[in-house]
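J.: sharing a sequence plus its predicted fold:
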Amino acid sequence: MVLHKLQNDGMGLFKQISLQQLWRGAVTTLLAYPLVLLAAVTGTAAGVTLAELSFEQRQRSLYLEKLMLVSSLGLILFFTLELLVRKYKLALQWRLLLQLAGLLLLGLYFYFLPPELEDRHWLRYLMLALALHLAASYAMFLNRREENAFWQFNKTLFLRLLTSALYTGVLFLGLVVAVLAMEELFAVEVDGEFYAQLWLFMVGVFNTWFFLAGVPANVRELEQTHQYPKGLKVFTQFVLLPLVSLYLLILYAYFGKIIVQWAWPEGWVSVLVLCFSIAGILSLLLIHPIRNEEGNTWMRTFARWFYRALFPLIILLMLAIWRRVSEYGVTEGRYIVAALALWLLATALYFLFSRQKNIKFIPVTLSIVAVLAAFGPVNAFRVSEWSQVNRLEALLQENGVLVGGKVQQQHPPVSEEVEQEVSSIADYLARRHGFEALQPWFNGSLQDSIAAATDSLDNRWQRNFAARGKVLDLMGLAYTPGSPRAGETYFYFDSQPPGAGEAVHDIQGYAYALQFHLRNVEGGSERREYTLGGAPLLVSMDEDATTVYFRFEQETLKLDLLPVVQKLARGQQEQVKPADMTFVVQGEQVQLKVAIEELSGYRKDRYYIQSVGASVFVQLPE
């Protein structure tokens, strides 16, 4: 029904307007939201440029990734500022001042972002983006009144978003078919990156421009409007509310099972409770204006009992997250789940006991939670680092590795289970926070030791891996993968265990030496490209999970690692020596000597290499 209405509205729109009107509308939108569209164009240009670059070129153009991130934030920030200008009818100088302040904030954000973005930067970005999107929903309605205008405004934005997505998708598919027809009929050559770039343009520029053209501006008119789309009512009443009710029954049945069995809830139940809560709150917001109308008994009953029914599930959510935190400490993900659980509790209490029950409470408080989780004094990143460092400290003290506040390289033997825990924490710190907090445990400069091991490496994955290994080496411990999940077997090889010196390789007869580290993830692996004597050498694992491919000019050489992987997976690591991990791969144009230095992965239904690092020595034909 909603899509049918959108289609009818779209047909009616094209019947009533001309190309001149479209052009005037586009210009009017540009003048109304100049910096919003500038941010959209800038971010899209950065994305289109990135799509053309190889992996090695991207490593030298990391600022483009930062520019995309900051531009996407700028888009919603300037949109929110323009809404404030409209609401309070600010003079031109105040509008320019707000825009200048926004540019300054974005410039500072761009400046303080590191050249290479890590997981914590993306997570902080997502929380900030959520807060800005929520702020846009209530920026023009900061007083307690105008609740109907608030609902009507966001209803219009919601429908406009659906309309924009529909038009963007249809237009993109139409253009793709047109380009394919040109390729087939007229033998026109089109680069593979063109389609990704076209998609980025359609989503970044066209979709944004089209959406902005339909944003309502007159708050007074909205307050007097009481239109409710019939299609939205049908969707909410007959699709969304029944689904939410079904989730409620499933979660209550699981809650009863936990009580009967007196067992801890599974961690996955947190996702279900959060999804149910979000869908339920969205349903309440969608039916808010008509819930008390005659004939809407089901909606009225749902609105009355939803928050009461939420309390047992909030308890279930808190128990699930408490179990994970008590066993494995706080991480950013667990912090966010706990924060959302507390927010759900506060929201349920507000709508049950407050006389006002203003729906603006939901976006306002959630945006505050997002900002505090990202930048507050006890934000997700600070608390997570503190928790994991304390866990690591307790483990090392219990096993005689940390004595009197200092790490002892010579210490009693440590069990494999403890090494797994320590390795897991070290891996987390390497990926999310670094090791600055561990400096008091070491006499020398920990940062200098890590820098010596990582400065020559190409990217952050390699640097994180090397930093983790160096810290464990200084503790006199070896990296040990964690306990496998059901049906999985981990394998691991490191040519330089603690106490071993740097590897020495015989390079006689070889003209070039290089190093690579590949991470294999779902959907494909990383690639590395090198230039040898003017010819490219491409190293990848794209075609197989246990084979490394070396493509030199027109020839592809294969290094099958399955035999050694099988031996490692059978628990025979001690039988695999560095000499066993050195291979000579002979081709017609090139000869390679490959010394595997690190290899890790797991076996479930098949063997799967997650990461591999090696030194490669190359001999080209004379």
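T.: Arrived safely, thanks for sending.
J.: from now on I want contacts and neighbour counts done on CA atoms only, so please keep to that.
T.: Will do.
J.: how about Tyr602: what's its closest non-neighbour residue?
T.: Nearest non-adjacent residue to Tyr602, counting by CA to CA, 6 or more residues apart in numbering: Tyr490, 4.0 Å away.
J.: against that first model, consider the following:
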Amino acid sequence: MKIINYLKKIFNNLLLSTKRFPLAALAAFITTFILMIVINNNTLFSDQKIKLLIELALTTSLAFPLFLSSSLIFERFPEIKKHLIYFLIFLFLLIYHLFIFKDFELVSISRFIALNISFYLLVLLIHYFYKRKNYELYIAHIFSKFFVTIVYTVVIFIGLITILFTLDKLFELSLAKELYISSWLLAAGIFAPIFMLAGIPLFKRDFDLNDYSSVLKILILYIIMPLLTIYSLILYLYFIKIIKTQLWLESIVGQLVFWYSMLSFLVIFFIKPFRKENKWVNKFILIMPKIILPLLIMMFFALSIRINDYGLTENRYYVFLLGIWIFLVMLYYNFSQKQRNTIVVFSLAIISILAVFGPWSGFSLATKSQNQRFENILRENELLENNKIVKKPIPTTAKKEINSIIKYFTDKHSLEALNYLPTDFKKTEMEEVFGFKYQRYYSNHNNFYYRIPFKGKIFQLEDYNYLLDFQVEGSEISTSNQLENDLSLDFNLEQFKLELIKAEKVIFKQNLKNDLLQLQQKLQKSSEKDLKDLNQNYIYENEAVKMKIVFKYLSGELKSNSDLQLYRLNSFIFIQLK
């Protein structure tokens, strides 16, 4: 009987939420119905009709938070004109469907996601914006309901597919696989949103600490907060290592700090109600915003190196923008006496919109950055004549960069957005235009970037005749440094071959590949202690020359345990002529 009563209660709550939010529920029904038609009848429709139906489903899914917002506004402001709000919502949805969502490419999908984020954040603000207490308790309540909804939805879905599977096997019905997908759509598209709506409190309801989920409280206070404290210590130890050794792994630092900062913000947000009654919480809220700021600066520095080397992309733009937002929020938490998290959430909703619309959007700035990077590569390698691309032999590293830019515009935008390319250019024409074929280079975790510290370090010149501050970039196949009229030092980046030439005769030759591989492996495992003598072992000698190399900067890609590709090499080279 208890189970039946509980099921009745759930059913009544679903009916009440449908009555309370009729248009939002209708939007969920329509979206699910359209998607089910597409899934179960995809062979009956042309690709164009399927595309139109999916676009319509995305538009109606966007209607869900808008109509939900309107209902919450009417609860808080009963005197407001409903017809005007409904007209504005329908007008926006029409404009969005006809003009904003143009295709299923990066720009349209990103805007769809950003609009959803912004609209759902506004849903969370309506009942508590502006001056109303216990906003965090209200969000914690909705957050708990959200996770309960996920659990219920998964259970219902598993139940439905179990029933279908049993019927299929016992009665040999040969049910179509689309029915299983439809089961998920019914659970996630109809039950989940309506069940979640039932958990949204009425405007007049107030919250206190007794309403806070005990599970959420234990999870944050006694599991996540201690883990974050340990993680903070690890990041600071690495931060200290960077300062002392100047060894820098740019590709991973930004990601670690970014997600750590986002999680820290969420924890500070949710534990604020316990600040007065729990000393541990109060200290955490006071200290954590201060701890995060230097780490965010480190993240910005790491990100700036990546942008300087490879240009701005949408992902780097979003990380940089959200990083600035978190940085400002932490400053707000540090210096504001009356902190209002409603302002913080509202600012994030605004940033979500600004990030994808206008000349300051990620798309506009990333396109400009990659075009500028493309032009720089062309000019550095003398591939431009009268603003037209010409074919010339260029280093492998330059080919790789050009290929990566072509890939970026192909995947993210279109080749028409890339300057200097011939009209209607296609990837199959790469060899005809550039002199080499298009090749996709997949990113991996084998890239390395190491700076080795020498500040304040004194080198013994001993009997060396020359000291050369030597540098070679990835855009150069080889470089030559003139020491005297008849003496020069040459290095080939692709072959790792170092030669000292006197009077047009090679008097010294050395292949650095094996030593550079060993150095990369040492740097990967190095500590400050290891660095003391790290560069003192690279001494080469023959009957005519003695040479010592002290590496300062090393970057490249580890192809395998026995092969690597250099992007940049910087070193001191000491030369003694016998």
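T.: Yep, that arrived. It should be emphasised that the depicted structure is a prediction, and the values quoted were computed from it without experimental measurement.
J.: that older thread, next, count neighbours for the residue nearest to Tyr602 of structure 1.
T.: A total of 22 residues lie near Tyr490 of structure 1 under the criterion other CA atoms under 10 Å.
J.: quickly find the element holding it.
T.: Element membership for Tyr490 of structure 1 (DSSP states H and E) is strand 489-494.
J.: neighbouring contacts of that strand?
T.: If you take CA atoms under 8 Å, 6 or more residues apart in numbering as the criterion, strand 489-494 of structure 1 is touched by 480-481, 483-484, 565, 568-569, 571, 573, 597-604.
J.: show me how far it is from its chain's centre.
T.: 27 Å (CA atoms, centre = their mean, to the nearest Å).
J.: so for stretch 141-160 of structure 2, what gets flagged as buried?
T.: The neighbour-count check on stretch 141-160 of structure 2 (16 or more other CA atoms under 10 Å) flags 141-143, 145-146, 149-150, 152-153, 156-158, 160 as buried.
J.: what is the neighbour count of Leu62 of structure 2?
T.: Counted with other CA under 10 Å, Leu62 of structure 2 comes out at 23.
J.: that one matches what in structure 1?
T.: Structural alignment (TM-score structural alignment) places Leu62 of structure 2 against Leu73 in structure 1.
J.: could you do Leu321 of structure 2 as well?
T.: Aligned partner of Leu321 of structure 2 by TM-score structural alignment: Ala339.
J.: what number of residues are in the vicinity of that match?
T.: 19.
J.: likewise Lys548 of structure 2?
T.: Close neighbours of Lys548 of structure 2, defined as other CA under 10 Å, add up to 19.
J.: what segments of the stretch 151-300 of structure 2 are helices?
T.: 178-186, 192-198, 214-219, 225-245, 250-271, 279-310 (DSSP state H, counting those that start in this stretch).
J.: winner for burial among the ones you listed?
T.: helix 192-198 (a mean of 22; mean count of other CA atoms under 10 Å).
J.: what stretch of structure 1 does it fall on?
T.: Against structure 1, helix 192-198 of structure 2 falls on residues 207-213 (TM-score structural alignment).
J.: measure the match of Leu321 of structure 2 to Arg391 of structure 1 for me?
T.: 21 Å (CA to CA, to the nearest Å).
J.: of the buried residues of stretch 141-160 of structure 2, closest to His127 of structure 2?
T.: His127 of structure 2 has its nearest neighbour among the buried residues of stretch 141-160 of structure 2 in Ile142, at 12.4 Å by CA to CA.
J.: tell me the contacts of that closest one?
T.: Gly199, Ile200.
J.: that one matches what in structure 1?
T.: Per TM-score structural alignment, Ile142 of structure 2 is aligned with Leu157.
J.: can I assume Tyr438 of structure 2 is in contact with Glu431?
T.: Yes - the pair Tyr438 of structure 2 and Glu431 qualifies as a contact (CA atoms under 8 Å) at a distance of 7.4 Å.
J.: more neighbours: which of the two?
T.: Tyr438 (20 against 12).
J.: what about the more buried one, distance to Glu416 of structure 2?
T.: 17 Å.
J.: show me what counts as buried in stretch 396-406 of structure 2.
T.: For stretch 396-406 of structure 2, the neighbour count (16+ other CA under 10 Å) marks Thr396, Thr397, Ala398, Lys399, Glu401, Ile402, Asn403, Ser404, Ile405, Ile406 as buried.
J.: tell me which of these fall in helices.
T.: Thr396, Thr397, Ala398, Lys399, Glu401, Ile402, Asn403, Ser404, Ile405, Ile406 (DSSP state H).
J.: looking for the alignment partner of the first one in structure 1.
T.: Same thing as Thr396 of structure 2. Match for Thr396 of structure 2 (TM-score structural alignment): Glu416.
J.: helix/strand/coil for the residue nearest to that match when sequence neighbours are not counted?
T.: Spatial nearest neighbour of Glu416 of structure 1, excluding adjacent residues (CA to CA, 6+ apart): Thr480 at 7.4 Å. Judged by DSSP: H, G, I helix; E, B strand; the rest coil, the three-state class of Thr480 of structure 1 is coil.
J.: and the helices of the stretch 151-300 of structure 2: which comes nearest Glu380 of structure 2?
T.: Nearest to Glu380 of structure 2, of those and by CA to CA, is helix 279-310 at 14.4 Å.
J.: which of the helices or strands spans the match of Leu62 of structure 2?
T.: helix 62-88.
J.: turn the buried residues of stretch 141-160 of structure 2 into CSV, including distance to Arg306 of structure 2.
T.: Output for the buried residues of stretch 141-160 of structure 2, formatted as CSV (distance: CA to CA, whole Å):
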residue, distance to Arg306 of structure 2
His141, 40
Ile142, 38
Phe143, 36
Lys145, 40
Phe146, 37
Thr149, 40
Ile150, 38
Tyr152, 43
Thr153, 41
Ile156, 46
Phe157, 43
Ile158, 44
Leu160, 48
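J.: would you map the strands across structure 2?
T.: Using DSSP state E, the strands of structure 2 run over 384-385, 388-389, 447-451, 466-472, 478-484, 487-492, 497-502, 505-511, 539-541, 545-560, 563-577.
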